[in-house]
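Trainee: A predicted structure for the sequence below; I have some questions about it.
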Amino acid sequence: MVVNRIRDLLRRHPAARQAVREVRGRLPRCLSGLASDPVPSRRRFDLALPRLEDGSRDGPDSLAFNAPGELWLPRKLDQGGLAGFEPETLACFLAALDHARPGAVLDVGANVGVYALLAAARCRRPVHAFEPTPHIAGAARDLAEANRLPVEVAELAVGDRTGKAVFTLSSTSDASNSLAAGFRPEAGRLEVRVETLSRWCEHTGTVPAVVKIDTETTEPDVISGAVDVLRESRPWVFCEVLPGRGVEERLMELLRPLEYTWHQLGEELPCPARTVIDGRISGPEQRMWLFAPEEPPATLWTHARAWRRALSSCVPGPGHTTAPAADGDRTG
């Protein structure tokens, strides 16, 4: 009788059902939970970095990762390395670093800063990462300092206006935190500083050459606040496109007057220009698009193929295991 009443309660109240699911996700299976392994307080591992076959790039062979154990992105990298994390996009991103005119790299919606760290390890451009969640921005800053990489981490959100805004923390994953209310089930909110990319670049004197944007459905707002920068500096833009939320239409409206072309990134190289931006084209594991200020040259795709081959070997080594550190152990 009691069990049936509890089940009825959970069916009627999605918030209660979500809370139970979150609790079960943290409990071991022996206690009717869903977690197969305990979450380490710190996640420590070496992340292998790609290097071209001709050995023409300086920089480290790997990054020493020491990050909070509950964060999604370090867990993903710990399990599969860079070979298992958006390798098609990373390959084109690295090729764009080789090809783009002089200028900075901007990682907007950086999380712990994988794109920013990789750029700093494989090029000599100024690198800036933008992450509004305080403890995640702190982890990105720690990783850059521990690996002696010149990444400047700005603890702010990028959007279509300047000021303060409510930032929603997702109960699904810390990688789904967003300025878009209701994008994912909510675990909390915090007030964050927001700035447009055009204003930030003007204030800091930064000229961007390559920009990566992953802000969980607010990418059109980022582009809207960066129109002046895109018109004047013509950076190459790597942008996540999630379907079904009006993102595609707004992006096309903003990019058409700027004469950018859009290319859905995947295993096919060269990636052909598309007539429309449609997030449904790509699979659930690949939502990144390239917005190109000019027709991508053949050399860019050649470099992308070379980087893709290099990334295929960036997997955890034999006998790799996560080495949890004590709660007080902190990088840097």
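Mentor: Thanks, I have the structure now. Numbering: from 1, shown residues only.

Trainee: When you work out contacts or count neighbours from here on, use the C-alpha atoms and nothing else.
Mentor: Noted.

Trainee: Show me where the stretch 1-150 of the chain has its strands.
Mentor: 42-48, 62-68, 104-108, 127-130 (DSSP state E, counting those that start in this stretch).

Trainee: Contacts for the shortest one next, please.
Mentor: Outside strand 127-130, the residues within contact range by Cα atoms under 8 Å, 6 or more residues apart in numbering are 104-110, 113, 116, 119-120, 137, 150-158.

Trainee: ok, back up a step: what would the strands of the stretch 1-150 of the chain look like in JSON lines with mean neighbour count?
Mentor: Converted to JSON lines, the strands of the stretch 1-150 of the chain look like this (neighbours: other Cα atoms under 10 Å):
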{"stretch": "strand 42-48", "mean neighbour count": "21"}
{"stretch": "strand 62-68", "mean neighbour count": "21"}
{"stretch": "strand 104-108", "mean neighbour count": "26"}
{"stretch": "strand 127-130", "mean neighbour count": "25"}
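
Trainee: Presented hereafter is structure B, for comparison with structure A:
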Amino acid sequence: MVTGQMRAFVRRYPAVRHATRQLRIRLPQGLGGVSRDRRPPRQRSFSLRLPRRAGSPTAGPDTLQVSAPGGFWMAKKLQRGGLANYEPETLACFLAALEHARSGAVLDIGSNVGVYSTLAAARSQRPTYAFEPTPAIAAAARAVAVRNNLPVRVVELALSSHSGTGPLFLSATSDASNSLARGFRPGVGRLPVRLETLSHWQEAEGVCPSILKLDTETTEPDVIAGGLEVLRRFRPWVFCEVLPGWGVEERLMALLEPLEYRWYQLCGHPPYRPRPTITGNSPDPTQRMWLFAPTTLPEGVWDTARAWRRAIDACTPLAGQTAE
């Protein structure tokens, strides 16, 4: 009875469940520890195959050397499935945008370990910035860029609708779900982080953005609100996650409609058609990314995206690296 009550208590409170899991990882199995085959490694190091489109320049590495703490969700997913199993629809369109969007910088906002920013640096000559407010994850992103000699500048702050400091709520579900939004996921704590608006940061740095990727766990409208002057002046392409149930859709449309942006849901295979509304609902719940375009897309962009998708589908895990 006591054991059952303890298990129910642990399941009910995410912070307790998280702490219990961390404790069991460190205990011998005979004392209730997690079995060896289920324990994450202390450090996860592997090679990640990168796509190369047929006919594209041969510059840049064919693989990315990744090393990150063993419990990081993103590193685990990439090691197990490769890029072929991580947002391939969006990655293909993102790589096509690197070729078709006007010259300018790439901003990977909510970068985690830097999948989009490292791809941009590996497959283009564009200035590239990765924004990640969680210190440990930002350190991992910086280490990946340095190890692969890629010119990615990691910016350790959270972009929002105002400047100052604020709490980042740490998720019990996954380190990839940390958010400025209270209650987005069951939490295990919070830490103060520096906040800045995109417009203020751009003015201070003198960067000319042409491609933005936003994945900030339901605070994407706040990033847009703090960067309206950037969108008006530079008209960047915006790749944005849209999750249902948090009022994100309505806020995004209210912000983007006056700027005459068009929106495309990146679900299935291209070509994609402009949608009359933005919705968090998707035929495939693993595909939540949208493209917000300032003008009619250039001719040939979907052909380029299809070619990149074929290249990404070949980016499966390298032999001998699928296990933890």
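Mentor: That came through, no problem. Please read all numbers here as calculations on a predicted model, not as lab measurements.

Trainee: Now the TM-score, please.
Mentor: In this superposition the chains share a TM-score of 0.93, using TM-score structural alignment, normalised by the length of the second structure; 320 aligned residues with a Cα RMSD of 2.1 Å.

Trainee: quick revisit: of all the strands of the stretch 1-150 of the first structure, which one is nearest Leu143 of the first structure?
Mentor: In terms of Cα to Cα, the element of the strands of the stretch 1-150 of the first structure nearest to Leu143 of the first structure is strand 62-68, at 6.6 Å.

Trainee: So which elements touch the closest one?
Mentor: Other helices and strands packing on strand 62-68 of the first structure, by 3 or more Cα pairs under 8 Å, 6 or more residues apart in numbering; DSSP states H and E, are strand 42-48, helix 134-146.

Trainee: Looking at the strands of the stretch 1-150 of the first structure, which is nearest to Leu90 of the first structure?
Mentor: Checked against Cα to Cα, the stretch from the strands of the stretch 1-150 of the first structure lying closest is strand 104-108, at 12.5 Å.

Trainee: after superposition, how close is the closest one to the second structure?
Mentor: Its matched residues in the second structure lie on average 0.2 Å from strand 104-108 of the first structure after superposition (mean Cα distance after the TM-score superposition for the first structure).

Trainee: Can you add distance to Asp278 of the first structure and give the strands of the stretch 1-150 of the first structure back as TSV?
Mentor: Formatted as TSV, the entries for the strands of the stretch 1-150 of the first structure read as follows, by distance: least, Cα to Cα, whole Å:
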stretch	distance to Asp278 of the first structure
strand 42-48	33
strand 62-68	35
strand 104-108	21
strand 127-130	26
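
Trainee: wait, which of those strands is closest to Ala273 of the first structure?
Mentor: Taking Cα to Cα as the criterion, strand 104-108 is the member of those that comes nearest to Ala273 of the first structure, at 23.1 Å.

Trainee: which ones are touching the residue nearest to the spatial centre of the second structure?
Mentor: For the second structure, the residue sitting closest to the mean C-alpha position, by Cα atoms, centre = their mean, is Ser111 at 4.7 Å. For Ser111 of the second structure, the contact set (Cα under 8 Å, 6+ apart) comprises Ser117, Ala130, Phe131, Glu132, Asp215.

Trainee: Counting neighbours, what do you get for the first one?
Mentor: Neighbour count for Ser117 of the second structure, taken as other Cα atoms under 10 Å: 29.

Trainee: now swap in the last one and tell me
Mentor: Look at Asp215 of the second structure: counted by other Cα under 10 Å, it has 23 neighbours.

Trainee: mind listing what it touches?
Mentor: For Asp215 of the second structure, the contacting residues are Ile109, Gly110, Ser111, Cys240, Glu241, taking Cα under 8 Å, 6+ apart as the criterion.

Trainee: List just the nearest of the residues you listed to Ala143 of the second structure.
Mentor: When those are compared for distance to Ala143 of the second structure (Cα to Cα), Ser111 wins out at 13.5 Å.

Trainee: counterpart of Ala95 of the first structure in the second structure?
Mentor: With TM-score structural alignment as the criterion, the equivalent of Ala95 of the first structure in the second structure is Ala96.

Trainee: I meant His303 of the first structure, not that one.
Mentor: Structural alignment (TM-score structural alignment) places His303 of the first structure against Thr304 in the second structure.

Trainee: Verify the contact between that match and Ala96 for me.
Mentor: Yes: proximity of Thr304 of the second structure to Ala96 meets the contact threshold set by Cα atoms under 8 Å, at 5.5 Å.

Trainee: More neighbours: the two, which one.
Mentor: Here Thr304 of the second structure and Ala96 are compared on neighbour count by other Cα under 10 Å; more neighbours surround Ala96, at 22 against 19.

Trainee: Give me the mean distance between the host helix or strand of the match of His303 of the first structure and the first structure.
Mentor: Thr304 of the second structure belongs to helix 301-313 when assigned by DSSP states H and E. Aligned to the first structure and superposed, helix 301-313 of the second structure gives a mean residue distance of 0.5 Å (mean Cα distance after the TM-score superposition for the first structure).

Trainee: So what touches that helix?
Mentor: So helix 301-313 of the second structure is contacted by 50-54, 83-84, 88-89, 91-93, 95-97, 100, 269-272 (Cα under 8 Å, 6+ apart).

Trainee: just checking, which of these belong to helices?
Mentor: Within the contacts of helix 301-313 of the second structure, residues falling in helices by DSSP state H are Pro88, Glu89, Leu91, Ala92, Cys93, Leu95, Ala96, Ala97, His100.

Trainee: which residues does the last one contact?
Mentor: For His100 of the second structure, the residues meeting the contact criterion (Cα under 8 Å, 6+ apart) are Pro298, Val301.

Trainee: and what of the second one?
Mentor: Residues touching Glu89 of the second structure, when contacts are defined by Cα under 8 Å, 6+ apart, comprise Leu266, Cys267, Gly268, His269, Gln287, Arg309.

Trainee: one more time with 7 Å
Mentor: Leu266, Cys267, Gly268, His269, Arg309 (Cα atoms under 7 Å, 6 or more residues apart in numbering).

Trainee: Regarding the second one, what is its secondary structure?
Mentor: Taken by DSSP: H, G, I helix; E, B strand; the rest coil, the conformation at Cys267 of the second structure corresponds to coil.

Trainee: And it? What does it align with in the first structure?
Mentor: For Cys267 of the second structure, the residue aligned by TM-score structural alignment is Gly266.

Trainee: Skipping its backbone neighbours, what lies nearest its match in space?
Mentor: Residue nearest to Gly266 of the first structure in three dimensions, not counting chain neighbours: Glu88, with 5.5 Å by Cα to Cα, 6 or more residues apart in numbering.
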